[in-house]
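Enquirer: Build the 3D model from these lines:
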Amino acid sequence: MKLYSWNINGLRGTAKKGLLEWMQATPLDLLCLQETKCAPTDLPDEILHPPGFKSCFATAEKKGYSGVATYCRQPPLACDTGLGIERFDREGRVLVSDHGDFLLYNVYFPNGKASPERLAYKLDFYAAFLDHINARVKEKPIIFCGDVNTAHRAVDLARPRENEKISGFLPEERAWLDRWTAHGWVDSFRHCNPEARDAYSWWSLRSGARERNVGWRIDYFFVHQSLLPRVKAAGISPEVMGADHCPVWLELHD
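Expert: Take a look at the predicted model:
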C-alpha cells in the first residue's frame, strides 16, 4: 500500500496543472491533499470523482481557505472531520478515514507566521491534536500526515541559522514535534532515511528557491510506533511540480 500527501495550495488550480493525470499515472492507494481551498459543491465531477477514486473532504467555514481532501482507491469504512473542538474544526483542517486496520489523519496544521495570535493558535492546535491521537490510538493504530508547517531539526531546512526566529523553526514549535516523538509517533521519512540531507518538501516561490533547492521539510507521514513493522519505505517526490510543496509518501507492507 502506498500513501501520498501533498499540500497543493488550491485544488482547482493544481488540477489545471495536471494533478488528475498524475493521480492516474502514479501507483498510489491513498492521496491526502491539504489547502484545497474549496468545498465539494465548488468542484466539477472530474475532480470530485476521478475514475477509480473515492473522495472525502473537510471544508473551512471561510470560503477559499484551508481545507483537506483524501482520495482512496478502495472506499474507506468511514470518514469523519475535525477534532471535536469548534475553534479548530471551523477551519477544516482535519479529515479522518478508517481503512480497517488503521486510521488515517489528513491534517493541514496551522501556519504561525501571520501574528502572535496565530502562533498561539498553532501551538494550541498541536497540543489538542496530540491529546486527541494519543486517546484514539488506544482504539486502532493511527497514521497522520500533512503539512505540519514546522521543520523539526536543523537538517530539515537549508538555512537553519537564518530562520531560528522565524515561525516554522521556532524552538517552541519544534518542541511540540519532540513531544510527538516522545509519545511514540515516528517520523517515517527520517526513520527510513536517517542520513538524508537536502531533502525538502517546500520551497519559497521567491528567488528561484526550488531551482537552488533552498527548501524546508515541513510535510510528514507520522506513524504510531506500533505500526513500524509495516513501514516498508518513505520518501519525497521533488520532481512532481504544480505547487510550492511537493508530494511526500509512505509505503506499507500488507
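Enquirer: contacts and neighbour counts: CA atoms only from here.
Expert: Will do.
Enquirer: Now do C56: how many residues are near it, please.
Expert: Counted with other C-alpha atoms under 10 Å, residues neighbouring C56 total 22.
Enquirer: Give me the distance between it and H49.
Expert: Relative to H49, C56 is positioned 10 Å away (C-alpha to C-alpha, to the nearest Å).
Enquirer: One more: E117?
Expert: Taking C-alpha to C-alpha, one finds E117 at 38 Å from H49.
Enquirer: do C38 as well
Expert: 15 Å.
Enquirer: With R136 instead?
Expert: Distance from R136 to H49, counting by C-alpha to C-alpha: 30 Å.
Enquirer: Check E86 too.
Expert: Distance of E86 to H49, given as C-alpha to C-alpha: 29 Å.
Enquirer: higher neighbour count, those two?
Expert: Legend: neighbour count by other C-alpha under 10 Å for E86 and H49, higher for H49 (14 against 9).
Enquirer: Looks like L3 contacts L33 (just checking).
Expert: No: counting by C-alpha atoms under 8 Å, L3 does not reach L33; the two are 11.1 Å apart.
Enquirer: more neighbours, the two?
Expert: Neighbours per residue (other C-alpha under 10 Å) separate L3 from L33, with L33 holding more: 27 against 21.
Enquirer: The structure of the following sequence is requested for comparison with the preceding one:
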Amino acid sequence: MDIISWNVNGLNAISKKSFFESIKKMNPDILCLQETKIQDKKALEILVPLANYFIYCNSAEKKGYSGTALLCKNKPIKLTIVNEDKEGRIICAEYSNFYLVNVYVPNSGQQLERLNYRKIWDANFLSYLKTLEKTKPVIACGDFNVAHQPIDLKNDKANYNKTAGYTQIEIDGMQNLLNAGFVDSFRYFHPTKIAYTFWSYRFNARAKNIGWRIDYFLVSKSLIGDIKEIEILSDYYGSDHCPISLKIDYR
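Expert: Below you'll find the predicted structure:
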C-alpha cells in the first residue's frame, strides 16, 4: 500500500497547476491532503477527476482556512471526521491492521500568538492517538508544523524560539509523541539525511533549498517492520510543500 501525504496550500489553487498530473503519476492507494482551504462541497467538485477514489473531506468553519481531505481506492472499515475545534484538521480511516490519521496541526502564528493553544492541541492529539492505539496500531501523517531537530531546517539557530514551527514548546510536542512510542519513520530509515518538505515562497527559498522538514509519517513501533519505503518527493511542485510517501505491507 502506497500512502501519499501532501499539504497542497489551497486545493483550488493547486488544481489549476499540475496537481492531477502529479497524482496520476504517483498513483497512491491513499492520498492525504492538508490545508485544502475550501468547503467540502467545493472540494468534492474539484476532485471529480479522481473518480477512482472514495473521497472524504473535513473543512474548517472559517472559509479559506485549514481543512483536510482523504482519498482512498479501497473503502475503509470506518471513517471518522474529527472537527471539535471547527478547523477541519483530522480525518481518521480505519483499516484491517491500522488506523490512518490525516492531520494538519495548527500553526503557532507569525507572532506566536497561538503557541499556548498549540501546546494544548498537541497534548490532546497525543491522547487521541494513544486511545486509537489501544485497539490497533496507528499511522499519523500530515503537516505537523514543527521541525523536530536542527537537521530538520536550514537555519536552526536563527529560528529557534523565534519562529513558529521551531520553538521549544513545539519541539517538546513532537518529542512527546516519540516518547509515547510513535516513530518518525523518515528519520528512522534516514538518520542523517538532510531533506526538507516545505520552502517559503519568499526569497527563492526552494531553488536555494532553504527549507524545513515539517511533514511526517509517524507510526506505531509495531508497524516499523512492515514499512518498505519512505520518501520525500521534492520533485513535485504546485505548493510550498512537497508530497511525502510511505509504502507499507498491507494485510
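Enquirer: TM-score of the superposition?
Expert: The TM-score (TM-score structural alignment, normalised by the length of the second structure) is 0.95; 249 aligned residues with a C-alpha RMSD of 1.4 Å.
Enquirer: neighbours around the counterpart of S200 of the second structure in the first structure, how many?
Expert: In the first structure, the residue matched to S200 of the second structure (TM-score structural alignment) is S204. Counted with other C-alpha under 10 Å, the neighbours of S204 of the first structure add up to 14.
Enquirer: can I assume S204 of the first structure is in contact with N213?
Expert: No: using C-alpha under 8 Å, S204 of the first structure is not in contact with N213, being 9.8 Å away.
Enquirer: can you give me the helices in the stretch 1-150 of the first structure?
Expert: 11-16, 19-25, 45-48, 86-89, 116-136 (DSSP state H, counting those that start in this stretch).
Enquirer: Same list, these, but as JSON lines with distance to T150 of the first structure please.
Expert: Listed next are the helices of the stretch 1-150 of the first structure as JSON lines, based on distance: least, C-alpha to C-alpha, whole Å:
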{"stretch": "helix 11-16", "distance to T150 of the first structure": "22"}
{"stretch": "helix 19-25", "distance to T150 of the first structure": "25"}
{"stretch": "helix 45-48", "distance to T150 of the first structure": "29"}
{"stretch": "helix 86-89", "distance to T150 of the first structure": "18"}
{"stretch": "helix 116-136", "distance to T150 of the first structure": "10"}
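Enquirer: Indicate which one of the ones you listed is closest to Q225 of the first structure.
Expert: Q225 of the first structure lies closest to helix 116-136 among the helices of the stretch 1-150 of the first structure, at 11.9 Å (C-alpha to C-alpha).
Enquirer: residues in contact with the nearest residue to F144 of the second structure once chain neighbours are set aside?
Expert: Distances taken as C-alpha to C-alpha, 6 or more residues apart in numbering place V105 nearest to F144 of the second structure, at 4.9 Å, with adjacent residues excluded. Contacts for V105 of the second structure (C-alpha atoms under 8 Å, 6 or more residues apart in numbering) come out as R89, D122, G142, D143, F144, N145.
Enquirer: Please pull up the equivalent of V105 of the second structure in the first structure.
Expert: Match for V105 of the second structure (TM-score structural alignment): F109.
Enquirer: Counterpart of D152 of the second structure over in the first structure?
Expert: D152 of the second structure maps onto D156 in the first structure, by TM-score structural alignment.
Enquirer: Burial check on G52 of the first structure, number of neighbours?
Expert: Around G52 of the first structure sit 12 other residues, with neighbours defined as other C-alpha under 10 Å.
Enquirer: Please verify my assumption that it contacts P75.
Expert: No: if you go by C-alpha under 8 Å, G52 of the first structure and P75 don't touch, sitting 9.9 Å apart.
Enquirer: quick one on the thing from earlier: neighbour-wise, which of the contacts of V105 of the second structure leads?
Expert: Counting neighbours by other C-alpha under 10 Å, G142 leads these with 28 neighbours.
Enquirer: Tell me how far that one lies from K208 of the second structure.
Expert: Using C-alpha to C-alpha, G142 of the second structure is found at 24 Å from K208 of the second structure.
Enquirer: could you pull out the strands for the stretch 101-250 of the first structure?
Expert: 103-108, 142-147, 185-187, 202-203, 215-216, 219-224, 231-236, 248-252 (DSSP state E, counting those that start in this stretch).
Enquirer: out of the ones you listed, which comes closest to Q24 of the first structure?
Expert: Minimum separation from Q24 of the first structure across the strands of the stretch 101-250 of the first structure (C-alpha to C-alpha) falls at strand 248-252, 15.9 Å.
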